[in-house]
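Undergrad: test case, fold it:
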Amino acid sequence: MSASPDTAGQSVALVIQRRIADDGFAAFARWNGEVGEVLKAWPGFLSQEVVPPQPPAHLDWVTVLRFASPAAARAWLQSEVRTRLIGEVQRYFVGSEDVHILPDSGVQRDSAVSAVISFNVPDGLEDAFLKWQQRIQAAEAEFKGFLRHKIERPIAGLHDEWIVILTFDNDANLNAWLDSPLRQTLLKEGERFNAGMNVKRASYGFNFWFPAGKTQAPEQGAGFVWKSNLIVLLVLYPVVYLWGTFISKPLIDSHGVPVWLSLFVGNLVSTQLLGWWLVPAAFRALDWWVTPKAAISRQIAGYALLAALYAASMGLYALLLTWHWGR
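TA: Sure, this is the predicted structure:
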């Protein structure tokens, strides 16, 4: 556990977490692209990353903007340009946004999950707050899946709260700690710090807040790529034949739409379904098999499961073809 002071010349990560109404997802995604184009010309801007929600556990959009200095991030936050851009999509906002700016070491996201917890610490109680956090961190370390507990001090002109970034390896283990009786007991001990406590969840490991070399990216060798391709095939094949059977042939091709246009529309829809929902869901479901360090028994079980699912998918398509030609 550590607390980091503000460093004027250090690059920072501006993390903005906001909930968007369901009917605004597409507009908000396009809007983030427009913001990225504007930021390319902004002094001190380094990069942008947008993480869509992953319901039911994570309902907020997380935007990470990296700047060369706190001053550059502050200038963007307070700019009329940002205010004007926000006005374009404000009708889709649900509740208020959470904004945090923290030192950025340039390390990319990992597969962990985090809770970002903010506290309003009364003046003169900073040392007591840190000692209380030390007791909490010691308790967290005893829980399965605990990865890190980091404290960020207030940054003048940006936020007055103390921020704790708590990271576990997955949702289940993070929930086990957050809902534990031990944590509730510790929170009661620190009631004087909890009046303005705010807890936000994110499907994000927040590795960029930690020094390079402290964490490792997933191994993505030939085995990982091979398995990834098999998973994509698993969801791509049924999407293609279901689209062709129930959508393309009766609703598009039968109305004289050219093959080249029908094919483009089918691929457009398929890639969006795969990229936003189906492939991420499949990877989460098969995470126990994808990891390169999975035991041999899990490797065999994973391949057997995929073979069975492939066979079921092809069998279903064969039945659909028989039904179609038998009509």
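
Undergrad: going forward, measure contacts and count neighbours with C-alpha atoms only.
TA: Will do.

Undergrad: for this structure, which segments count as strands?
TA: 3-4, 12-20, 45-51, 61-67, 93-103, 113-119, 146-152, 162-168, 198-202 (DSSP state E).

Undergrad: can you lay out those as a markdown table showing mean neighbour count?
TA: A markdown table is the format used below for the strands of the chain (neighbours: other C-alpha atoms under 10 Å):
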| stretch | mean neighbour count |
| --- | --- |
| strand 3-4 | 14 |
| strand 12-20 | 22 |
| strand 45-51 | 17 |
| strand 61-67 | 22 |
| strand 93-103 | 17 |
| strand 113-119 | 22 |
| strand 146-152 | 19 |
| strand 162-168 | 22 |
| strand 198-202 | 17 |
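
Undergrad: all helices of this structure, in order?
TA: Secondary structure of the chain (DSSP state H): helices at 25-39, 70-77, 80-89, 126-140, 171-178, 181-189, 222-243, 259-273, 279-285, 287-290, 296-325.

Undergrad: could you list the residues in contact with the third one?
TA: Right, the one you point to is helix 80-89. In this structure, residues lying in contact with helix 80-89 by C-alpha atoms under 8 Å, 6 or more residues apart in numbering are 27-28, 31, 35, 76.

Undergrad: let's see it at 7 Å
TA: Helix 80-89 is contacted from outside by 28, 76, using C-alpha atoms under 7 Å, 6 or more residues apart in numbering.

Undergrad: and this one, so I can compare the two:
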Amino acid sequence: MSARASRDSTALNATVVTSQKVREGRADEYQRWQDRTNAAAREFEGFVGAEVYPPGAGEANEWVAVFRFSAMDYLTAWLNSDRRQELLDEAHELFEGPPTQEVLQGGSPAQPAPQVVTAVISHEVKPGCEEGFLNWQEKTLGEQEKAPGFMGSELFAPVAGVQENWVVVFRFESREYLDNWLGSDVRKKLLEEGSRYFTSYDVRKVGSSFSGWFRFDHGEDRSAPPNWKQAMTVLLALYPTVMVLNLTVGYGLEKLEIREYIGLFLSNVLSVSALTWLLMPTVNRVFAFWLVPARVRTRRAQVLGIALVVFCYLVFIGVFGMITGQIW
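TA: Have a look, this model is predicted:
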């Protein structure tokens, strides 16, 4: 999906990302207040979820709160409610200045990804420069996709009467990758070019992927390998596991004359445990260059990954064929 296509999204989900700079030494009070705020939001119709993210290392005590509702009407009812205003008035002394917020309409649910960091960038676009801004944004996305660790982005258009700025949300595999992109020469040149189209922009970093609240369709990554790769790697770990258990535990259970259905259950417990805590983590690390979508940037890497998995299949088949004496 292109940035331009995202502008026309008909998804009804609505999210507000609020950034609040908490005064030094008042973080505990803020968290208690935020808990009450989250509880108040839950009472409103259409509430989906709320999350709070503390400041990252070296950041200026800036907390980010994210609220999601099932539709824009429900979100605006919460934002404009007397109850929320009462809570904001109550916490006035906790903040160094008024909170800033971006309202995002759309975004498809996806699976969460550990270690991911998200950036939320709000742009105040000059009147009449929307088309140029979109073209610039697509060019920026093209460069961003080349950056190490990039996992995807979404562009959110202004919401009439609620949110005037254009907001882009993108994520990287780690804070280091994100910081490298934000400080890169390529991005600096792009910002110089983009200054023709927007008067200001604001960047916030969140140490999360919003628990998978956005699919980030603009990137090559969907935060998980395609199903066929998952199937290939599971088979790679499952086949030797089952063979080893059959040749060892299975033989022992047969000697003990344990009933077949009980023996099969015990074997499954062992195989699932081995896969979950030992073999699949190892396979995922070894084949990360091929499994993690953001890292597969060339056809050569794609072919190499497939070839290595198939080679391992053949090795296992040969080894177990010799062990069982059935190689020919």
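
Undergrad: TM value for the aligned chains?
TA: Overlay of the two chains. TM-score (TM-score structural alignment, normalised by the length of the first structure): 0.62; 232 aligned residues with a C-alpha RMSD of 3.1 Å.

Undergrad: could you export the helices of the first structure as a markdown table, including distance to Trp209 of the first structure and mean neighbour count?
TA: Shown next, in a markdown table, are these (distance: least, C-alpha to C-alpha, whole Å; neighbours: other C-alpha atoms under 10 Å):
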| stretch | distance to Trp209 of the first structure | mean neighbour count |
| --- | --- | --- |
| helix 25-39 | 21 | 15 |
| helix 70-77 | 14 | 19 |
| helix 80-89 | 24 | 13 |
| helix 126-140 | 17 | 15 |
| helix 171-178 | 19 | 17 |
| helix 181-189 | 24 | 13 |
| helix 222-243 | 26 | 16 |
| helix 259-273 | 31 | 13 |
| helix 279-285 | 24 | 15 |
| helix 287-290 | 25 | 18 |
| helix 296-325 | 33 | 13 |
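
Undergrad: including distance to Arg135 of the first structure, could the strands of the first structure go into a markdown table?
TA: Listed next are these as a markdown table, based on distance: least, C-alpha to C-alpha, whole Å:
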| stretch | distance to Arg135 of the first structure |
| --- | --- |
| strand 3-4 | 15 |
| strand 12-20 | 27 |
| strand 45-51 | 32 |
| strand 61-67 | 29 |
| strand 93-103 | 24 |
| strand 113-119 | 16 |
| strand 146-152 | 12 |
| strand 162-168 | 14 |
| strand 198-202 | 19 |
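
Undergrad: so which of those comes closest to Arg284 of the first structure?
TA: strand 113-119 (13.1 Å; C-alpha to C-alpha).

Undergrad: what does that closest one correspond to over in the second structure?
TA: Per TM-score structural alignment, the counterpart of strand 113-119 of the first structure in the second structure is residues 117-123.

Undergrad: mean shift between that stretch and the first structure?
TA: Here the mean offset of stretch 117-123 of the second structure against the first structure after fitting is 1.5 Å, by mean C-alpha distance after the TM-score superposition for the first structure.

Undergrad: contacting residues for the aligned partner of Ala13 of the first structure in the second structure?
TA: If you follow Ala13 of the first structure across to the second structure using TM-score structural alignment, you land on Thr15. Neighbour list for Thr15 of the second structure: 66-69, 103-105 [criterion: C-alpha under 7 Å, 6+ apart].

Undergrad: so how far is Leu191 of the second structure from Thr15 of the second structure?
TA: When distance is defined by C-alpha to C-alpha, to the nearest Å, Thr15 of the second structure is 26 Å away from Leu191 of the second structure.

Undergrad: and for Ala14 of the second structure?
TA: For Ala14 of the second structure relative to Leu191 of the second structure (C-alpha to C-alpha), the value is 28 Å.

Undergrad: before we move on, what about Val167 of the second structure?
TA: Relative to Leu191 of the second structure, and taking C-alpha to C-alpha, Val167 of the second structure is found at 15 Å.

Undergrad: equivalent analysis for Leu182 of the second structure, please.
TA: 10 Å.

Undergrad: repeat for Val309 of the second structure
TA: For Val309 of the second structure, the distance to Leu191 of the second structure - C-alpha to C-alpha - is 43 Å.

Undergrad: what of Leu79 of the second structure?
TA: 32 Å.

Undergrad: ok, Thr18 of the second structure next?
TA: 24 Å.

Undergrad: ok, Thr241 of the second structure next?
TA: Taking C-alpha to C-alpha, one finds Thr241 of the second structure at 53 Å from Leu191 of the second structure.

Undergrad: the closest residue to Tyr313 of the second structure other than its chain neighbours and Cys312 of the second structure, how far apart?
TA: Closest residue in space to Tyr313 of the second structure, ignoring its immediate chain neighbours: Leu236 at 6.5 Å, by C-alpha to C-alpha, 6 or more residues apart in numbering. To Cys312 of the second structure, Leu236 of the second structure is 7 Å away according to C-alpha to C-alpha.

Undergrad: gap between stretch 24-41 of the second structure and the chain center?
TA: Computed by C-alpha atoms, centre = their mean, to the nearest Å, the chain-centroid distance of stretch 24-41 of the second structure equals 25 Å.

Undergrad: quick check: that stretch aligns to which part of the first structure?
TA: Stretch 24-41 of the second structure maps onto residues 22-39 of the first structure, going by TM-score structural alignment.

Undergrad: neighbouring contacts of that stretch?
TA: 45, 48, 89, 92.

Undergrad: pull the contacting residues for the equivalent of Glu152 of the first structure over in the second structure.
TA: Counting by TM-score structural alignment, Glu152 of the first structure corresponds to Phe156 in the second structure. The contact partners of Phe156 of the second structure, taken as C-alpha under 7 Å, 6+ apart, are 7, 104-105, 166-168.
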